[in-house]
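Chemist: From the sequence below, what's the structure:
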Amino acid sequence: MNELISYYNSEGSTDFSRFEKEGYYMIMLALRTRDCSQIWNKYSVVASLGIINQTHSDIGIKVLSSNLPNQPGWKVGQPYDDAGGLYGLGLLQADKPADDIKKYLREQLSAAIDTMSGNTNNELLTGASMGCSLAFIATNDVDITNLLEAILLYDVPLPSEAACLGMGIVNYSKFDTALIKKLLAFSSHTQHEKILRSIGVAISMLVAHSNENCLEVVNEMISHENEFIRMGGVLSLGTAYFQNTNNDIIARLLKLIIGDASDEMKHMAVMALCFVYLGTSEFVNALETFKMLIDSFNYRIRYAAASAIGLIAAGTGDRNALELLLLVINDSHELVRQAALISLGMIYMGISDRMILYQRKENTPTIDIGDISVTKLPIYPTPTEVRDLLVTLACNSYDDVMVRVGALYGLGFLTASGSNATLATVRRVIEKNNETNPGMKGLLESQKWVGSFISPVRAIGFILYTQFWYWYPFILNITLSFVPQALIAVTEDGMAPEDFNLRLNFFLKLFDYLIKYFVST
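Modeler: Predicted structure coming up:
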């Protein structure tokens, strides 16, 4: 590991941060373990190398090269490595892919199809489908769509699932009725649950932002005889009204949550409701809506509501959102606890301890977290206190594995990109305060929330993330939705200004990083 870091530092990467080095260390350690060499674990770990280098594209390609077919250092006979490498390359280049990378991924997808036979090439087909589609997000590329359709018709669970999702990714928001009809027609010819799920999710991406134009298709899907297509119809209703708080749609989704007999339909309806509110200025109303849902007797509704709160309130440190999560952080179902811990990490992305301490009252009461090993947490904790809780839960071998995984994911969100990135679906705006000296607390309390623009790349990251509950490699796509936390000043020509001053009405300590976590060895 040290040799690897030394090599890349010697190649000119002087901005190779401590956080990146620690990330490489953990991933290389995982690659050396026996468990990671089995099934799809290695696929996810190799793809993670692309995520770490999303802001260092050249370094990322070098790191992945030994896991990319026909590249320097590549070895034949490692299908999961190769699939993960192609997936990681797609994640690395998803925002603004270079032409040569797009050409390479197109060639790999075509080559994988040429060797498609039996079940001998499924891993590579899966990785190539995901990687190539991520490099062609919302391009409406007909050739790529045709290649992915050929893999879909192959009718094998994982490759066909990835290809179907890829068709939605490539044609995001296109609302191609002919393609939608093809996907719905194929749903009657396959018996594979994964493919049926992916058809619904792919259509939800095709109809994104189409509003009332897609209601005929959505109504047909919701009344479909297949449960998974109905789920896709509900999700499509949410993505069609993405960032559009239409009261009629909200009422319809709430009616589905209450009235449908299927737990999975309820789950998808809650996530669809999340997409309707996501990135809008209706932040307070959204929390009021999910406050009703998080008290549900149905654990799938509570799970989806906890997940949605994390996405909607990401990077805000909002007290009201946190209070909702604390209602279920000791839930009787481990899946709900997992969602609460993940969302806890999301809410504190980019938040410093000072931001919370300025608003927290003295002698704040605490709650007990956990059953066997109890940890006390203040009602309005600081990010450092949350991080310590997540580390404790992740290391607690007596706790349920689902809870421990949730703590690890939450920890990843909390410290994402070395605490330099956030999901930030809403932005904090400080209103003018007429007081002569309102103080820090007064300034923070005079804030209001406004919506944020969510690009196609970020939207696809959110949609795919909501599907990770049934196949964990999908969680990697949430990194597509990350945005940097920085103030960048440029001239109208896109150049750095020669003379630039910034007046800051806050103490600089308000933006401090978290204190480094020390592990005794």
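Chemist: alpha carbons only for contacts and neighbour counts from here, please
Modeler: Noted.
Chemist: ranges for the helices of the stretch 251-400 of the chain?
Modeler: Assigned by DSSP state H, counting those that start in this stretch, the stretch 251-400 of the chain shows helices spanning 263-277, 283-293, 299-312, 319-326, 334-347, 353-357, 383-394.
Chemist: most neighbours per residue, which of those helices?
Modeler: Burial of the helices of the stretch 251-400 of the chain is given as mean neighbour count (mean count of other Cα atoms under 10 Å); helix 334-347 ranks first at a mean of 28.
Chemist: so how far is that helix off the chain centroid?
Modeler: Mean C-alpha position of helix 334-347 versus that of the full chain (Cα atoms, centre = their mean, to the nearest Å) differs by 13 Å.
Chemist: and the helices of the stretch 251-400 of the chain as CSV, adding distance to residue 21?
Modeler: Shown next, in CSV, are these (distance: least, Cα to Cα, whole Å):
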stretch, distance to residue 21
helix 263-277, 35
helix 283-293, 37
helix 299-312, 28
helix 319-326, 32
helix 334-347, 21
helix 353-357, 25
helix 383-394, 20
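Chemist: and this one, so I can compare the two:
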Amino acid sequence: MAAILSASGIIALLGEDSAKMKIYALRKLDRLVNVFWHEIANVVANIEGLSEDSSFPERKLAALVASKIYFHLTAYDDALLFAIAAEELFEVDANSEYVTTVVARAIDMYAMSRKENKEAMAFLQQKAMTDRLEALINRIFEGCFARKEYKAIVGVAIETRRLDVLQRALDETEDKLELITYCIKAVIEFVQHLGFRNQVLVDLIKRLGSNKDSDYNGICQALKYLEDPESVAEILVHLISESDDSAAVAYQLALDIQDSSPQSFMNGIAVALESKLNGSSKKDHSESTSKQEEMESSTTGDTSQSISESDEKNASQEDGNETRLKGHIAALNRIVDGDLQTELYLQFYMKNNHSDILILKTIKDYVRNSVCHSATVISNALMHHGTTSDEFLRTNLEWVSKASNWAKFTAVASLGVIHKGHEAEAMRVLDNYLPKESSSSSSGYLEAGGLYALGLIFSNRGSTEVIDYLKKQLAASSNTIMRHGACLGLGLATVGTHRWDVYDALRGVLFYDDAVSGEAAALAMGLVMAGSNNLRCVQELISYGADTQHEKILRGICVGLGVIACGRLEEPEPWIKKLLKDKNPVLRRAGVYALAMAYCGTGNSTTAGRLLFISVEDVNDDVRRAAVSCLGFVMVKNPTSCAQLVSQLTESYNPHIRYGAAISLGLACAGTALPEAIYLLEPMLNDAVNFVRQGALIALGMVYMQHSEAMTPKAKDFRATLIKTICDKHEDSLAKFGAIIAHGILDAGGRNVTIGLLTKMNYVSTTAAIGLLVFLQLWYWFPLSHFLSLAFHPTCLIGINTKLQMPQLDFISNSKPSIYAYPPPMEEKRTKQLEKLPAVVLSFKSKKRDREKQAKQEQENKSDKMEDEPTTISESISEPEPKKDDTEQPNMQRLPNPARVLHQQLKVMTLPEDCRYEPVKSLKSGGIIVLRDKEVDKEEELVEIVKPAVDGEESDEPEPPEPFDYSE
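Modeler: Next comes the predicted model:
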């Protein structure tokens, strides 16, 4: 049979009057359309006419052919419309590119219409296709049910919000537990509507019931989103009541929950655990008493002695069970309160501190103004976050004392970052700076800094004593500067607690209408109510913002409103829309922050589009900069998409948009060293505008966090760029500020932390999001840079036994040591002392000197050669050792507990084969891992606990005298 070279003959049949000829032509064209679509496209209008002709018997066939033509023309919406009109002729189960594309477009269009997308609804209503589209989707579902593709059904049902289909899939599947677990993860990860998400999660939790094989981690995460701490406490108590092995699972579960939950939720679990303990002890006591009374009344004579013996055994067994339960609950409380994690992380930071003081010394030597002085203090705090090492400040007291006013406030507050987690000695560490009753200080900068530092030490986990102390200082102070520090400290200590007593105290300060204290009070009010979307708080802040004339207070309100909306998805939309239309640019910026924080980590394309629109439409540069910066929050789970989204904005004519683009890349790509982000940021280091260079430097500092030269060769070049920028006397102060802060970020936490906007389970960390949002306000107020410490998360692997102690053991890293090694320390530069320039020398004297020099050189050549070549001004003290070839390095490395393990390194981590411990869950998740002891009878060796040094401990004790010989 000869090959068909053209469809023109068949196309001509469409012009015939006979319906049979037209039907014949359509059937032929349906088979040939994939090859000759370019010819058939010329008569697509005729084919459309046939599909719309009610008297034509094969209207559906004409619609199918038209759909295929539009598919090849990449007009997918039209292809979908005619596929819907084709009804059963459109085979949804066919395995072809055409069907796959149209089905995907149908699901997208249906999902948008279900989510009440105005454009999608208008398009479907205009074409009168809404009901017919749903019929097509139902056919797709039926095909999946026939093939038992339940996970595909779950995905589409969640995307299209079809709870009826989801419930049918859960009813029909054979492996209900696996599908429910899959559903929970999918709902938490992808559903961006709070009402629907909660509705589905409630149904899934009910279906699980008391199944012993349930994924407790997924259930507890679901309960966290449902804000049900009592049910989480029930699960934990259920586990610890079963056995010691189950108790280890409960400990690990509590650790994972605490890692990603706000303070208010953990407080709820703690209260529920306490009530469970009290309730169980009372119940056990009443049951044992009633049993004893029954036995006594029903027994007489000789049997009383044997019964009393059995009663004693039962009583002792019950006492043992109760004691064991109390011990487990006490251990759980340590985890739920965060005490255990704080202690373990403090030990990790101190044991693995690799901060390079020489870098700070170099920066200090080149600092020439107050801006860079403050930047150096902040950088030092970030570098030593949690390490308790304030050596740099103590050895440079004279230099630090040059700070004045708010710079002094920043310097004292930096101690809070350095001593983060050092809670037991916090008051002693800050004793010299906290307010005293007999204090004669009139300025209050030191005391305010001390109160701010106290809040930083206890950030997100303030004890009752600390909160009461800060409230007392806030109420007692009449100094506006001290109120500022007290408000910040109180807000930090009570982040997300939703405590009304604290909120009311802060509101009282706000109503003083003082610019300095009011700014901190408004921000702190937002911190206390973080993630609550409490309409009373929102209304009070918006109303006060509309009335006040102080821009500082407005800035505090702006950030406070953003924090309140954190993680609430569509709930705050009504007041966000009003703020975005407000005449006041600061309140519009508040709307931007609230929008970004509400959808933080969702990757919501609609939200990203709204932020992009604001960045183009708004007339205020601050609002535009904020809108672009906040793209990083929304797209944090999709760093590559964020880079694509802002790629054009990095070349914008507006420097504020360029700055925002840089910051958004830093937020979304922190710790990833994403090549696309580096490619966009590197040219911005040479931007003509100084604050754009600052933003690029800070962003690259975030991107390169925890990346060695072996992992990312450009990391070494960036470090050199930072030092060059800092030391260049012609560089602008703003760019130097960015370089200094970037170095602090790069080496944060003794080179042991990264920015943890996402938890190890890939959920958004509310605390980290808040810390980063407030950190961005360094544009207006340098002291707020310290809030970045809230976003730091240790890159560690810590093993603990079931007694919550760190046993001595080694982790195995199955890779070359150089790949994940710490960056090498900075080499000290030795400057050769410049000789005095000689005076003008006559020619005969010069010749004589040359002869003497030549004779001396000949004499030296006869002796042994010098070991070192003469150094120049820029040469190092010693030549760096040549790098070992990779082939010389071992393919594994032992890392002692607690170990610094990078996120990329987790995939190669194992325990030794002869290890006496086994982990409750995989080491690849990182963080704190509970270990079961396989050799319980043997004595355990524990990791030695390092005691943090408190400033002044050594100075109180006189130094021993130098050795000497005594003679009479």
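Chemist: Can you pull the TM-score for these?
Modeler: Aligned and superposed, the two chains score 0.81 in TM-score terms (TM-score structural alignment, normalised by the length of the first structure); 452 aligned residues with a Cα RMSD of 2.5 Å.
Chemist: Would you tell me which of the helices of the stretch 251-400 of the first structure gets closest to residue 221 of the first structure?
Modeler: Of all these, it is helix 263-277 that lies closest to residue 221 of the first structure, at 12.2 Å by Cα to Cα.
Chemist: That closest one against the second structure, how far on average?
Modeler: Taken over the aligned residues, the distance from helix 263-277 of the first structure to the second structure averages 1.4 Å (mean Cα distance after the TM-score superposition for the first structure).
Chemist: In the second structure, what range does that helix match?
Modeler: Aligned by TM-score structural alignment, helix 263-277 of the first structure falls on residues 621-635 of the second structure.
Chemist: Please apply the same query to stretch 137-144 of the first structure.
Modeler: Aligning stretch 137-144 of the first structure against the second structure (TM-score structural alignment) gives residues 495-502.
Chemist: Touching the matching stretch from outside, list them.
Modeler: Applying Cα atoms under 8 Å, 6 or more residues apart in numbering, the contact partners of stretch 495-502 of the second structure are 262-264, 459-461, 471, 490, 527-532, 767.
Chemist: So which of the residues you listed are in helices?
Modeler: Judged by DSSP state H, helices contain the following of the contacts of stretch 495-502 of the second structure: 263-264, 471, 490, 527-528, 767.
Chemist: Quick one: distance of the match of stretch 137-144 of the first structure to the chain centre.
Modeler: Computed by Cα atoms, centre = their mean, the chain-centroid distance of stretch 495-502 of the second structure equals 23 Å.
Chemist: Pull up the distance across it, start to finish.
Modeler: Distance between the boundary residues of stretch 495-502 of the second structure (Cα to Cα, to the nearest Å) amounts to 11 Å.
Chemist: Which residues belonging to it are considered buried?
Modeler: Using 16 or more other Cα atoms under 10 Å as the test for burial, stretch 495-502 of the second structure gives 495-498, 502.
Chemist: any idea what residue 335 of the first structure aligns with in the second structure?
Modeler: Taking TM-score structural alignment, residue 335 of the first structure has residue 691 as its aligned residue in the second structure.
Chemist: Which members of the ones in helices among the contacts of stretch 495-502 of the second structure are the farthest-apart pair?
Modeler: Greatest spacing in these, by Cα to Cα: 471 and 767 (21.7 Å).
Chemist: Among those two, which residue is more densely surrounded?
Modeler: When residue 471 of the second structure and residue 767 are compared for neighbours, residue 767 comes out ahead with 26 against 19, by other Cα atoms under 10 Å.
Chemist: Now do the closest residue to that one other than its chain neighbours: how many residues are near it, please.
Modeler: Nearest residue to residue 767 of the second structure, sequence neighbours excluded (Cα to Cα, 6 or more residues apart in numbering): residue 790, at 6.3 Å. For residue 790 of the second structure, the neighbour count with other Cα under 10 Å is 25.
Chemist: How about the contacts made by residue 790 of the second structure?
Modeler: Residue 790 of the second structure neighbours (Cα under 8 Å, 6+ apart): 459, 767-768, 770-772.
Chemist: PyMOL command to pick out the buried ones of these?
Modeler: Applying 16+ other Cα under 10 Å to these, the buried members can be selected in PyMOL as follows:
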select buried, resi 459+767+768+770+771+772
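Chemist: So of the contacts of residue 790 of the second structure, which two are at opposite extremes in space?
Modeler: By the measure Cα to Cα, 459 and 772 form the most distant pair in the contacts of residue 790 of the second structure, at 13.9 Å.
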